[in-house]
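1. From the sequence below, what's the structure:
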Amino acid sequence: MTTEITLKANPKYIKQFQKGFPLLNKENVSTPLENLDEGSIVNLVDTNKNFIARGYFGKQNKGFGWLVSWKEDEPIDKEFFNKKFQNAVNQRLHFFYDEQTTAFRVFNSEGDGFGGITLDYFEGYYLIHWYSMGAYSFKEDIITAIKKLPNYKGLYQKKRFAVEGKYVEEDDFVHGERPSFPLLVKENSVNFAIYLNDGAMVGVFLDQREVRKLIRDKYADGKRVLNTFSYTGAFSVFAALGGAAETTSVDLANRSLSKTIEQFSINGIDYEAQNILVEDVFKYFKFAVKKELTFDMVILDPPSFARSKKHTFSASKDYTDLLKEAIAITEKNGVIVASTNCSTFDMKKFKGFIETAFKETNGSYKLLEEFTLPEDFKTINQYKQSDYLKVVFIQKR
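-> Predicted coordinates:
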């Protein structure tokens, strides 16, 4: 039997909650949260014990739980999840009919009404990420709902929550058919090799779909492109297919070499005509300056936080310096694609990093394009922090 508890909202935050703010944390409730059972149903009330919303307790890096219903008579049960997932699918039906794109997000956490999980679609196979033990406690009802979704062939899961202080990154086949890997999917007619059974990162970050398409369709033709923090080389593949004269992919992870070769190969691109380097990006910048290498396009898509033997990178502290490194090896009128998935600052602050970097290098620039999350990564106005992606195309003048 699921435990039900009543929490009092901090009076300062009552209006925010009433308008639909979904995250529970230490500041916005008056009741201590630490010792609650994961998955406990939370009934949030105001100072007069009037109902505000219902949710659940589940510790993750963002807070202590999520509000998921503002209806006092709505239980969190099988029917609740059936409705949530069906509503999410209805808003994305056009993706299911798009033969050129067979990988996308189906359910985006609090954006679709239940924080703590995401659900992605890969050519008939679904992948759920659980971000807390509390969210995972609803697994039976959630999995039952997922099995009813369109084109369902099977389900994989990734557990991304801490148990006794240690993060669990298990990979489980849950139900249905087992695919053979790599599973080939399409994004705007480009192939990607996906591995649902091999770690938390499956082969492509789906939130950059529109950025990759624009690079291919508008910016890559005839250009020398440097793709830093390149992972499996997705930006490089799109640049090559867009007519880039040359691509250089740089990533510190050893497996980036074989993964990038694979992505080029399944798209009929001669990988030996491209440059694929397993190298510390910061070391490569110094090498490029020393050898007087320059590029027409430099793509910067670092993790929010990264550590190598010689460098620790934090997007909130170090992005300006990263931009300065990129500016130094970008040709005049060349383009820097600056991207970050760090949720601790907004687009205005990100553009401030850009301005500072050019000011400190005595350069000038023009902003050409900007992106946030694509439509399948649904967010809500009441919780702007969930719109984490910021991408700006910058022309060096």
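
2. C-alpha only now, for contacts and for neighbours.
-> Fine.

3. What segments of the stretch 151-300 of the chain are helices?
-> For the stretch 151-300 of the chain, the helices defined by DSSP state H, counting those that start in this stretch cover 209-214, 234-241, 255-265, 281-290.

4. Just the buried positions in the last one, please.
-> For helix 281-290, the buried set under the neighbour-count rule, 16 or more other C-alpha atoms under 10 Å, comprises 281, 282, 284, 285, 288.

5. what about the fourth one, distance to residue 53?
-> Think residue 285. Look at residue 285 and residue 53: by C-alpha to C-alpha, to the nearest Å, they are 51 Å apart.

6. And the second one, by the same measure?
-> Here the distance between residue 282 and residue 53 works out to 48 Å (C-alpha to C-alpha).

7. which secondary structure elements does the helix or strand harbouring residue 140 contact?
-> Using DSSP states H and E, residue 140 sits in helix 139-146. Judged by 3 or more C-alpha pairs under 8 Å, 6 or more residues apart in numbering; DSSP states H and E, helix 139-146 is in contact with helix 78-90.

8. residues contacting residue 89?
-> Contacts for residue 89 (C-alpha atoms under 8 Å, 6 or more residues apart in numbering) come out as 106, 107, 149.

9. hmm, 7 Å instead?
-> residue 106 (C-alpha atoms under 7 Å, 6 or more residues apart in numbering).

10. what sits against residue 278?
-> Taking C-alpha under 7 Å, 6+ apart, we find residue 278 in contact with 250, 251, 252, 253, 254, 257.

11. Inside strands: which ones of the residues you listed?
-> 250, 251 (DSSP state E).

12. Who wins on neighbours among the contacts of residue 278?
-> Counting neighbours by other C-alpha atoms under 10 Å, the top entry in those is residue 250, with 25 neighbours.

13. I'd assumed residue 275 was in contact with it.
-> No - checked against C-alpha atoms under 7 Å, the pair residue 250 and residue 275 is beyond contact range at 8.4 Å.

14. measure residue 206 to residue 84 for me?
-> Applying C-alpha to C-alpha to residue 206 and residue 84 gives a distance of 21 Å.

15. quick one more, to check against the first:
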Amino acid sequence: MYEIKLHEKHVEKFKKQYPLIFKEGIIGYQLLEAENLAEGSLLKLVDERGKYVATGYLGHQNKGLGWVLSRNEKEKIDLVFFQRKIYQSIEKRLGLYNNPKTNAFRVFNGEGDGIGGLTIDFYNGYYLINWYSEGIYHYKPLIVEALKKSVEFDGIYEKLRFENAVSEHEDGFITGKEAEFPLVVKENGVNLSVFFNEGAMVGVFLDQREVRKSIRNNYSRGKTVLNTFSYTGAFSVFAAIGGAKSVTSVDLANRSLEHTQTNFKLNQLPLEPHHILVEDVFHYFKFAHKKGLFFDLVILDPPSYAKSKDFTFSAEKDYPELLADAIRITKKGGIIIASNNSSTISLDKFKQLIGRGFNAAGERFEIIETHQLPKDFRSHHLYEESNYLKVVFLRVVK
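-> Predicted coordinates:
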């Protein structure tokens, strides 16, 4: 175990259970880097007098150098440790395991459940492990074995979400029975398709579960709906089931058409009078504005960063302009659901971006609902970035 000393001004932060190991908190950070330690190496964090503070692991990623695992000097980071962490996380989600209407949710959420860099999702009998650094991937044999000992499963898959990572199997299969894709899951009684064999994204963003439910139950009946950056059309399906008059889904990716059609068919929804367009959202806004198209409900859930042939979008820089485009084709009194998943943008900052967007469009708004992560996406109370999701329901004031 490699010993690293913490700057005195940061020691109390770690004693209060701050989870992220960051270079500014370390004395002689350059020396640590010069050691060229292997990813996954255990780190003993001590104060300037050499007194033990915590145990962590080295796992370089965009957030920092690694994560704290324990504050007990005698605790071993072994199979028993990982099994206990996974078992504790499952106990907190027993309500979801026993919900007949939902069988897709997060089982383990990184630092919120005590191991930064690791998430585990459940999809109708299948588990998907996400590794966010080579450091945590070092513990794969122990973590997979701990999961196998903790749950019954049809199969276990993985996604390697760090640079230059190569999974042993192309689709990320680890053990159990291989799934047939698309794998059909239920969310609040609605069928959705999931696939682990098509790159980084798997077909549905589980953190938006409560938002989709609210759209179906409270905002869709009799409305014209525009779902931008629609991906596989999960929001669109919930809006259609909620009684929307028509739903227009717009996404630049060619696969969005087939996947959205699949999700409509899984729920016995007619494709008419709905529209699924493979189109650049930025182009579509200009088209709709020019044609005088207006919608009762606009769903705006862009990625934090996106690039098309003509546009490069960064949420922090471009969200107000994007929102202004959406406002211009939203009916007076209509609803805009503005979503942002950037961990560097706080809820307060996001509301400021929303204000700038409405100012640019010359309109006023009122906030009706605000959502952040659902309960299964446990965040860390001292690490604000872990509660990354912000969704604000806005009414365009008449």
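
16. returning to what we had before: give me the mean distance between the helix holding residue 140 of structure 1 and structure 2.
-> Here the mean offset of helix 139-146 of structure 1 against structure 2 after fitting is 0.6 Å, by mean C-alpha distance after the TM-score superposition for structure 1.

17. the inter-axis angle of that helix versus helix 78-90?
-> On the basis of axes from the mean of the first three to the mean of the last three C-alpha atoms, to 10 degrees, helix 139-146 of structure 1 is oriented at 40 degrees to helix 78-90.

18. picking up where we left off before, want to try a markdown table for the helices of the stretch 151-300 of structure 1, with distance to residue 374 of structure 1 as columns?
-> Output for these, formatted as a markdown table (distance: least, C-alpha to C-alpha, whole Å):
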| stretch | distance to residue 374 of structure 1 |
| --- | --- |
| helix 209-214 | 7 |
| helix 234-241 | 16 |
| helix 255-265 | 23 |
| helix 281-290 | 27 |
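
19. Tell me which residues touch residue 118 of structure 1, please.
-> Contacts of residue 118 of structure 1 by C-alpha under 7 Å, 6+ apart are 107, 108, 109, 128, 129.

20. which non-adjacent residue is nearest the third one?
-> Pointing back at residue 109 of structure 1 there. residue 115 (4.2 Å; C-alpha to C-alpha, 6 or more residues apart in numbering).

21. likewise the last one?
-> In this structure, residue 129 of structure 1 finds its nearest non-sequential neighbour in residue 158, 4.8 Å apart by C-alpha to C-alpha, 6+ apart.

22. The one you found: neighbouring residues, count only.
-> 23.

23. That one and residue 259 of structure 1: what is the separation?
-> For residue 158 of structure 1, the distance to residue 259 of structure 1 - C-alpha to C-alpha - is 20 Å.

24. Can you say which of the helices of the stretch 151-300 of structure 1 is nearest to residue 319 of structure 1?
-> Among those, helix 281-290 comes nearest to residue 319 of structure 1, with 12.1 Å by C-alpha to C-alpha.

25. which residues of structure 2 does that closest one align to?
-> On structure 2, the counterpart of helix 281-290 of structure 1 by TM-score structural alignment is residues 281-290.

26. once aligned to structure 1, how far is the matching stretch on average?
-> Mean deviation for stretch 281-290 of structure 2: 0.3 Å (mean C-alpha distance after the TM-score superposition for structure 1).

27. Run through who's touching that stretch.
-> Against stretch 281-290 of structure 2 from outside (C-alpha under 7 Å, 6+ apart): 228, 229, 250, 251, 325, 326, 328, 329.

28. now with 8 Å?
-> Taking C-alpha under 8 Å, 6+ apart as the rule, stretch 281-290 of structure 2 contacts 228, 229, 250, 251, 252, 294, 311, 322, 325, 326, 328, 329.

29. Likewise for stretch 244-260 of structure 2?
-> 193, 220-234, 236, 239-240, 273-281, 284.

30. That one spans what distance, first to last residue?
-> Start-to-end, stretch 244-260 of structure 2 (C-alpha to C-alpha) is 16 Å.

31. what are the ranges of the strands in the stretch 201-350 of structure 1?
-> Here the stretch 201-350 of structure 1 has its strands, by DSSP state E, counting those that start in this stretch, at 224-228, 246-251, 275-278, 295-300, 305-307, 312-314, 330-340.

32. Quick check: which of those is nearest to residue 79 of structure 1?
-> Of the strands of the stretch 201-350 of structure 1, nearest to residue 79 of structure 1 by C-alpha to C-alpha is strand 330-340, at 37.0 Å.

33. Including distance to residue 80 of structure 1, could the strands of the stretch 201-350 of structure 1 go into JSON lines?
-> Below are the strands of the stretch 201-350 of structure 1 laid out as JSON lines (distance: least, C-alpha to C-alpha, whole Å):
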{"stretch": "strand 224-228", "distance to residue 80 of structure 1": "43"}
{"stretch": "strand 246-251", "distance to residue 80 of structure 1": "43"}
{"stretch": "strand 275-278", "distance to residue 80 of structure 1": "47"}
{"stretch": "strand 295-300", "distance to residue 80 of structure 1": "41"}
{"stretch": "strand 305-307", "distance to residue 80 of structure 1": "36"}
{"stretch": "strand 312-314", "distance to residue 80 of structure 1": "39"}
{"stretch": "strand 330-340", "distance to residue 80 of structure 1": "34"}
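
34. got a list of what residue 26 of structure 1 touches?
-> Residue 26 of structure 1 sits in contact with 32, 33, 63, 64, where contact means C-alpha under 8 Å, 6+ apart.

35. next one: residue 264 of structure 2
-> 237, 270, 271.

36. I'm done for today, thanks for sticking with me.
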